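**Q** Got a predicted structure plus its sequence, pasted below:
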Amino acid sequence: MNRIVVGVDGSDGAREAVLWAARTAADRGLELHIVHGQRVVEFAYGGGLAGAAGVFEAIRAEAVQIIADAVEQAKSVSDALVVTTEMPVDHPVVLLNELSRTADMVVVGGTGHSGFAGVLAGSTAVRVASHAHCPVAVIRKAPDADTVPVSGPVVVGVDGSPNSEKAIAVAFAEASARGAALVAMHAWTDTTYDYYYGSARLMVAWESFAEEEERLLAQRLAGWREKYPDVEVRKELLKDRPRHALLAAAEDARLVVVGSHGRGGFRGMLLGSTSLALVQHANCPVLVVRPEKNR
């Protein structure tokens, strides 16, 4: 539909998400759709406030202000940016997942207002990244940083899985659009056997796999390097677990791109351990690429 959807809740994380989404939409000539789910049902039934019209009016007034502030932030990036808004009475996760059916990308803050005491900050980001129909950008930064990074390379995790293939395609497009170098990272010690038997009992001559793994990485990149000759590509082959390697790479990156699942995931998991670790801990924006779904 040629638009980027960004969810807002008035938090600092949401404000960073709006600015990142607005810059991305403006650079690509896309529409920016700003949405806020009012979560009235949670207050009505969870908080024992059913029928309290004054409370619902206050919720709506807050939603109007949140949307207005977000539009102002987006327009500060570019007056020419086409901005639309929506604030239905709906749960944010349900709303964003439904809108992802027709979006190019959904953008959310890495932290936000959970609505419930004790809920992990960023739980909305995890849930949207677990179910969306399009790529989901979770906007994160280092704890001591003032702004989200806008320099450095785009980093993509490569493991040979079908979902990783989609991540490579998206990563090349992102690097080209941002005028950034692409670091293709393949960490090859993360095997399913480790989870069952323990690495101490799994005796493997890792050096014997290095040549094969390097060949795998080169094969995965070959066609895309021809399609995007403008993108400088650096290959990194590491004997490390993917989540460790990618979290370290995020320290100097402007964006990390990963598939929602890799070859070491378990059937039935909605988000793999590597992508989950990045969504919750990376020091730069993370773009989670979802498997193709019927939209």
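**A** Yes, it's here.
**Q** make it CA atoms for all contacts and neighbour counts henceforth
**A** Noted.
**Q** Run a quick neighbour tally on Gly265.
**A** 16 (other C-alpha atoms under 10 Å).
**Q** which SS class is it?
**A** coil (DSSP: H, G, I helix; E, B strand; the rest coil).
**Q** ok, it - contacts?
**A** Taking C-alpha atoms under 8 Å, 6 or more residues apart in numbering, we find Gly265 in contact with 192, 272-273.
**Q** try 7 Å this time
**A** Gly272 (C-alpha atoms under 7 Å, 6 or more residues apart in numbering).
**Q** measure it to Thr191 for me?
**A** Distance of Gly265 to Thr191, computed by C-alpha to C-alpha, to the nearest Å: 9 Å.
**Q** what do you get for Ala218?
**A** Distance from Ala218 to Thr191, by C-alpha to C-alpha: 20 Å.
**Q** Quick check: closest non-adjacent residue to Asp12.
**A** Gly112 (7.2 Å; C-alpha to C-alpha, 6 or more residues apart in numbering).
**Q** mind listing the helices for this structure?
**A** 12-28, 40-41, 53-77, 92-99, 123-131, 162-178, 192-197, 207-227, 242-249, 273-281 (DSSP state H).
**Q** will you turn those helices into a markdown table that also has distance to Ser151 and mean neighbour count?
**A** As requested, those are exported to a markdown table (distance: least, C-alpha to C-alpha, whole Å; neighbours: other C-alpha atoms under 10 Å):
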| stretch | distance to Ser151 | mean neighbour count |
| --- | --- | --- |
| helix 12-28 | 13 | 22 |
| helix 40-41 | 40 | 17 |
| helix 53-77 | 17 | 16 |
| helix 92-99 | 28 | 20 |
| helix 123-131 | 23 | 23 |
| helix 162-178 | 9 | 21 |
| helix 192-197 | 35 | 11 |
| helix 207-227 | 21 | 13 |
| helix 242-249 | 13 | 19 |
| helix 273-281 | 18 | 22 |
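**Q** so can I have TSV of the ones you listed showing distance to Ala184?
**A** Shown next, in TSV, are the helices of the chain (distance: least, C-alpha to C-alpha, whole Å):
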stretch	distance to Ala184
helix 12-28	22
helix 40-41	44
helix 53-77	30
helix 92-99	29
helix 123-131	22
helix 162-178	8
helix 192-197	22
helix 207-227	8
helix 242-249	10
helix 273-281	15
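**Q** Tell me which of those sits nearest to Pro149.
**A** Across the helices of the chain, Pro149 has its closest neighbour in helix 12-28 (9.9 Å, C-alpha to C-alpha).
**Q** take the one below as the second:
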Amino acid sequence: MADSEKGAAGRPVVVGVDATPSAEAAATWAAEIADARGAPLHLVLVGADTSAPGWLTALAASLGAHADVVPGPGEPETVADTLLARADGADLLVVGSHGTGSSGGLLAGTAALRLAGSSPCPLAVVRGSETDRTPPTTGPVVVGVDGTGAGNDALDLAADLARDLGAPLLAVHVWSDVVAGAGGGAHRRPEDWSELAARGEGMAAEARRRVAARVPDLAVEARSVEGTALRTLLDLAESARMVVAAPRSASRAPRPDDGVLLGSTSRGLVGFAPCPVVLAPVRVPARTG
């Protein structure tokens, strides 16, 4: 496939690394993505010593990557700020999920959570079902769709990744007759169940048409599922190669269709999905006046 079709256009895949197995798994996963998309691979370490440690030199050599050491204390906030700067103009920003700041069931590190929703390029948090297992290399690319501009961005990103990796695409629209109220409570929607189900099927069909127009030869399945977005996507992630989603911008006001898990889906996926999670960049609203 020509580089122009892949869309990387020479923009690098940037990986934040440290001396942990999680970071090595993330770098190895990123190398496959970079190769599939025709993009250079850059490994970035934030540390007090500006000389590259032996493990970083060896890892870069094994993956055919360029390695940089950026001076800094190595604290999560500093690491996140450094990676955000490197993400500007990157094709993809990649981090592991079990580094500094990980605790309990929420296994994504502090830096990963800081980056989620802030990266100017797609962010991948490379996860596996266990801390000592490599991420999956088979299964579909799963994406949640909702018909919004951000949802379409996630769908386009997922279609491109599936195409480049030779993987099938599963697009899922999740709907519910229970929605969030203005005060944070929940209430039932006034529409009839059959009307909501038909609307969901229409959303899935539109996602299928969009993918077919963008990547005509891609194997794609589109489903409409009643439930909650987080639970549905976590279930599908059990057999997925990766899950793609669009984080909700904090600048956007809640909508009734967001459901009772408003604002928690992307964070829940980053924290608990048993496969890599890729988040589309948040759209920045245009300023008026």
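**A** Noted; the coordinates are in hand. Please read these numbers as outputs of a predicted model, since none were measured by experiment.
**Q** so what corresponds to the residue nearest to Asp12 of structure 1 in structure 2?
**A** Counting by TM-score structural alignment, Gly112 of structure 1 corresponds to Gly99 in structure 2.
**Q** Over to Leu287 of structure 1?
**A** Using TM-score structural alignment, Leu287 of structure 1 lines up with Val278 in structure 2.
**Q** That match touches Val243, doesn't it?
**A** Yes. Counting by C-alpha atoms under 7 Å, Val243 is a contact partner of Val278 of structure 2 at 6.2 Å.
**Q** Find residues that contact each of these two.
**A** Contacts common to Val278 of structure 2 and Val243, judged by C-alpha under 7 Å, 6+ apart, are absent.
**Q** so where is stretch 121-128 of structure 2 in structure 1?
**A** The alignment of stretch 121-128 of structure 2 onto structure 1 (TM-score structural alignment) covers residues 134-141.
**Q** no no, stretch 219-239 of structure 2
**A** Aligned using TM-score structural alignment, stretch 219-239 of structure 2 spans residues 232-252 in structure 1.
**Q** Need the contact partners of the matching stretch.
**A** Taking C-alpha under 7 Å, 6+ apart as the rule, stretch 232-252 of structure 1 contacts 152, 181-190, 214, 256, 274, 277-278, 282-284.
**Q** at 6 Å what do you get?
**A** 152, 181-190, 274, 282-284 (C-alpha atoms under 6 Å, 6 or more residues apart in numbering).
**Q** swap in stretch 153-172 of structure 1?
**A** By C-alpha under 6 Å, 6+ apart, stretch 153-172 of structure 1 touches 175, 180-186, 253-259, 262-263, 289.
**Q** filter these to the buried ones?
**A** 175, 180-186, 253-259, 262-263, 289 (16 or more other C-alpha atoms under 10 Å).
**Q** rewinding a little: contacts only, for the match of Leu287 of structure 1.
**A** Contacts of Val278 of structure 2 (C-alpha under 6 Å, 6+ apart): 123-124, 244.
**Q** With distance to Ala154 of structure 2 added, can I get these in JSON lines?
**A** JSON lines is the format used below for those (distance: C-alpha to C-alpha, whole Å):
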{"residue": "Leu123", "distance to Ala154 of structure 2": "11"}
{"residue": "Ala124", "distance to Ala154 of structure 2": "12"}
{"residue": "Val244", "distance to Ala154 of structure 2": "6"}
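**Q** between these, which is nearest Val94 of structure 2?
**A** For the contacts of Val278 of structure 2, the nearest to Val94 of structure 2 is Ala124 (4.7 Å; C-alpha to C-alpha).
**Q** From Val143 of structure 2, how far off is the closest one?
**A** 13 Å.
**Q** go on, Leu233 of structure 2?
**A** From Leu233 of structure 2 to Val143 of structure 2 the distance is 8 Å (C-alpha to C-alpha).
**Q** what do you get for Gly117 of structure 2?
**A** Gly117 of structure 2 is 16 Å from Val143 of structure 2, by C-alpha to C-alpha.
**Q** Could you do Thr28 of structure 2 as well?
**A** Distance of Thr28 of structure 2 to Val143 of structure 2, given as C-alpha to C-alpha: 22 Å.
**Q** sorry, back to before: is it true that the match of Gly112 of structure 1 touches Gly109?
**A** Yes. Using C-alpha atoms under 6 Å, Gly99 of structure 2 is in contact with Gly109, at 5.5 Å.
**Q** any common contacting residues for these two?
**A** Joint contacts of Gly99 of structure 2 and Gly109 (C-alpha under 6 Å, 6+ apart) do not exist.
**Q** on that earlier part again, next one: the residue nearest to Asp12 of structure 1 relative to Leu32 of structure 1, how far apart?
**A** In terms of C-alpha to C-alpha, Gly112 of structure 1 sits 20 Å off from Leu32 of structure 1.
**Q** okay, these two: which has more neighbours?
**A** Set side by side, Gly112 of structure 1 and Leu32 show more neighbours around Leu32, with 26 against 21, by other C-alpha under 10 Å.
**Q** Over in structure 2, tell me which residue corresponds to that one.
**A** So Leu32 of structure 1 corresponds to Leu41, using TM-score structural alignment.
**Q** Would you agree its match is in contact with Val15?
**A** No. If you go by C-alpha under 6 Å, Leu41 of structure 2 and Val15 don't touch, sitting 7.7 Å apart.
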